[in-house]
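# quick one, fold the following:
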Amino acid sequence: MILSIVAYGHPVLRKVASDISADYPGLDKLIEDMWETMYASNGVGLAAPQINRDIRLFVVDTAQMFDNMDEDEKAEYPGDAGLKAVFINAHIVELSGDKWSYNEGCLSIPKIREDVNREESVTLDYLDEQFQPHQKTFTGLTARVILHEYDHIDGKLFIDHLSPLKRKLMKGKLTDISKGKIRVDYKMTFPG
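From the prediction side, this is the model:
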């Protein structure tokens, strides 16, 4: 089932999400619905707060990004071939590498894209959908998408990484999004 994505201004997007246990009600169906929602919205990641659940859960599929690249583009991201995975109760162990800029967008903040600086690698402790524990390091575009989704479960948005001046300049657009004055081709829920 395709779920509604909450828009900028919704309070759930600013909450620090809670860890869950293996007996979280309807977890398998929720994960299935998150994949369906993400693909229907042309996303590469989706976090539970974006579908109005304040839990530490997100899904990422960066493999599709690499499927659409030519060999020269792929060569820009050595050691990163993409990933499709579920992350439950993720917690950052370490951020490393130089910060680099990439143009990011967000399904909860449609029609706004900005260059964001993030570290090139992240090491996470997390559980997969079978609640098996992992500690892994991710790099390149995959690390970036993971960090973007991780921000969501920590109550942060990609615009928080921008300068105060840039945020001030986009205030009108953000207000329009929160009031539902935007057209998107996926289902959204607006605050209020």
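# switch to C-alpha atoms for all contacts and neighbour counts from now on
Noted.
# how about the helices in the protein?
Secondary structure of the chain (DSSP state H): helices at 27-40, 63-67, 71-75, 140-153, 164-169, 171-178.
# which one of those helices is the most hemmed in?
helix 140-153 (a mean of 24; mean count of other CA atoms under 10 Å).
# quick one: contacts of that helix?
Outside of helix 140-153, the residues within contact range by CA atoms under 8 Å, 6 or more residues apart in numbering are 13-17, 44-50, 54-58, 60, 62, 77-80, 82-83, 90, 118-122, 157-158.
# what does stretch 110-119 give?
For stretch 110-119, contacts defined as CA under 8 Å, 6+ apart pick out 95-106, 144, 147, 158-159, 161-162, 177, 184.
# what of stretch 94-104?
With contacts defined as CA under 8 Å, 6+ apart, stretch 94-104 is touched by 113-124, 158.
# just the buried ones from these?
Buried by 16 or more other CA atoms under 10 Å: Glu114, Val116, Asn117, Arg118, Glu119, Glu120, Ser121, Val122, Thr123, Leu124, Phe158, out of the contacts of stretch 94-104.
# and the fourth one, how far is that from His161?
Right, the one you point to is Arg118. Separation of Arg118 from His161 (CA to CA, to the nearest Å): 9 Å.
# quick revisit: let's see which of the contacts of stretch 94-104 end up in strands.
Of the contacts of stretch 94-104, the ones assigned to strands by DSSP state E are Arg113, Glu114, Asp115, Val116, Asn117, Arg118, Glu119, Glu120, Ser121, Val122, Thr123, Leu124.
# want to try CSV for these, with distance to Tyr24 as columns?
Formatted as CSV, the ones in strands among the contacts of stretch 94-104 follow (distance: CA to CA, whole Å):
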residue, distance to Tyr24
Arg113, 34
Glu114, 35
Asp115, 36
Val116, 34
Asn117, 34
Arg118, 32
Glu119, 32
Glu120, 33
Ser121, 30
Val122, 27
Thr123, 25
Leu124, 22
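# from these, which is closest to Ile31?
Top of the list for closeness to Ile31, among the ones in strands among the contacts of stretch 94-104 and by CA to CA, is Leu124 at 19.5 Å.
# and this one, please, so the two structures can be compared:
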Amino acid sequence: MPQRPIPGTSGTVRTMSLLGDPVLHSACAEVTGFGPALDRLVEDMFATMYAHQGVGLAANQIGVGQRVFVYDCPDDEDVRHVGHVVNPRLVTADGDEFLGPEGCLSLPGLEAGTARFDHAVVEGVNSDGAPVRISGTGFFARCLQHECDHLAGTVYADRVTGLRARRLRRAIRRAPWGAGSVRG
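This next block holds a predicted model:
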């Protein structure tokens, strides 16, 4: 059986959308066209995620308002999970809720304690339209929830509360890319 190429090796690194860009704050559209253009998008998303040393990337983070995300993320047992989901739905987010550090390629250099469940299940299809169901625990569950949030127009900073939220807003205002992207 021929080996599949490593994701992202033939992709183009695209420009990252940063906090404040309207595409990050709008719900993404369902993907209806499957074919070479979608395959190219997925490949470019992997290349961009790897270039920025991320563990997940949603299409709107590169300015594309479609429901697609890619991931290359370990769980808490250091099992590596690599793949993509088109038209994902978060069907389960349960178990214990943990406050853990969370960052985002669209808020470079920052992180804040964010509450997430330690188990998540996402259903959707792959770029060929075949059904996929991904189950994750620990850090990988956090990644799945984070990427599904992106496609709904939510960034992790929207989930941070209290003193952590005030500190994060201050850090965003001080970031070279963050001037004017946050109120409060």
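# re earlier: of the contacts of helix 140-153 of structure 1, select the buried ones using a PyMOL command.
Command for PyMOL that selects the buried part of the contacts of helix 140-153 of structure 1, burial taken from 16+ other CA under 10 Å:
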select buried, resi 13+14+15+16+17+44+45+46+47+48+49+50+54+55+56+57+58+60+62+77+80+82+83+90+118+119+120+121+122+157+158
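# and Thr12 of structure 2, how many neighbours does it have?
Thr12 of structure 2 is flanked by 16 other residues according to other CA atoms under 10 Å.
# how about it: what's its closest non-neighbour residue?
Once flanking residues are discounted, Thr12 of structure 2 sits nearest to Asp44: 4.9 Å by CA to CA, 6 or more residues apart in numbering.
# circling back: now the buried ones among the contacts of stretch 94-104 of structure 1 as a markdown table including distance to Asp28 of structure 1?
Output for those, formatted as a markdown table (distance: CA to CA, whole Å):
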| residue | distance to Asp28 of structure 1 |
| --- | --- |
| Glu114 | 34 |
| Val116 | 33 |
| Asn117 | 34 |
| Arg118 | 31 |
| Glu119 | 32 |
| Glu120 | 31 |
| Ser121 | 29 |
| Val122 | 26 |
| Thr123 | 25 |
| Leu124 | 22 |
| Phe158 | 28 |
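# so which of the residues you listed comes closest to Ser21 of structure 1?
Distances from Ser21 of structure 1 to these, taken as CA to CA, are shortest for Leu124 (18.0 Å).
# what's the distance between the corresponding residue of structure 2 for that closest one and Ala175 of structure 2?
Counting by TM-score structural alignment, Leu124 of structure 1 corresponds to Val122 in structure 2. Separation of Val122 of structure 2 from Ala175 of structure 2 (CA to CA): 33 Å.
# now Cys73 of structure 2
26 Å.
# which among the contacts of stretch 94-104 of structure 1 gets closest to Ala7 of structure 1?
Nearest to Ala7 of structure 1 out of the contacts of stretch 94-104 of structure 1 is Phe158 (CA to CA; 13.5 Å).
# what's the counterpart of that closest one in structure 2?
By TM-score structural alignment, Phe158 of structure 1 lines up with Tyr156 in structure 2.
# matching residues in structure 1 for stretch 13-30 of structure 2?
Counting by TM-score structural alignment, stretch 13-30 of structure 2 corresponds to 2-19 in structure 1.
# ok, now stretch 50-66 of structure 2?
Aligned by TM-score structural alignment, stretch 50-66 of structure 2 falls on residues 39-55 of structure 1.
# circling back to that earlier point, which residues does the closest residue to the match of Leu124 of structure 1 other than its chain neighbours contact?
With sequence-adjacent residues excluded and distances taken as CA to CA, 6+ apart, Val122 of structure 2 is closest to Leu90, at 4.5 Å. Counting by CA under 8 Å, 6+ apart, Leu90 of structure 2 makes contact with Ala120, Val121, Val122, Glu123, Leu144, Gln145, Cys148.
# from Val155 of structure 2, how far off is the residue most central in space within structure 2?
By CA atoms, centre = their mean, structure 2 has its centre lying nearest to Glu147, at 3.1 Å. Relative to Val155 of structure 2, Glu147 of structure 2 is positioned 9 Å away (CA to CA).
# again, but for Phe98 of structure 2
18 Å.
# does Val70 of structure 2 really touch Asp44, like I thought?
No - with contact defined as CA atoms under 8 Å, Val70 of structure 2 does not reach Asp44; the gap is 10.0 Å.
# I'd say Leu13 of structure 1 and Ala48 touch.
No - here Leu13 of structure 1 does not reach Ala48: they are 9.4 Å apart, not a contact under CA under 8 Å.
# what lines up with Ser101 of structure 1 in structure 2?
In structure 2, Ser101 of structure 1 lands on Leu99 (TM-score structural alignment).
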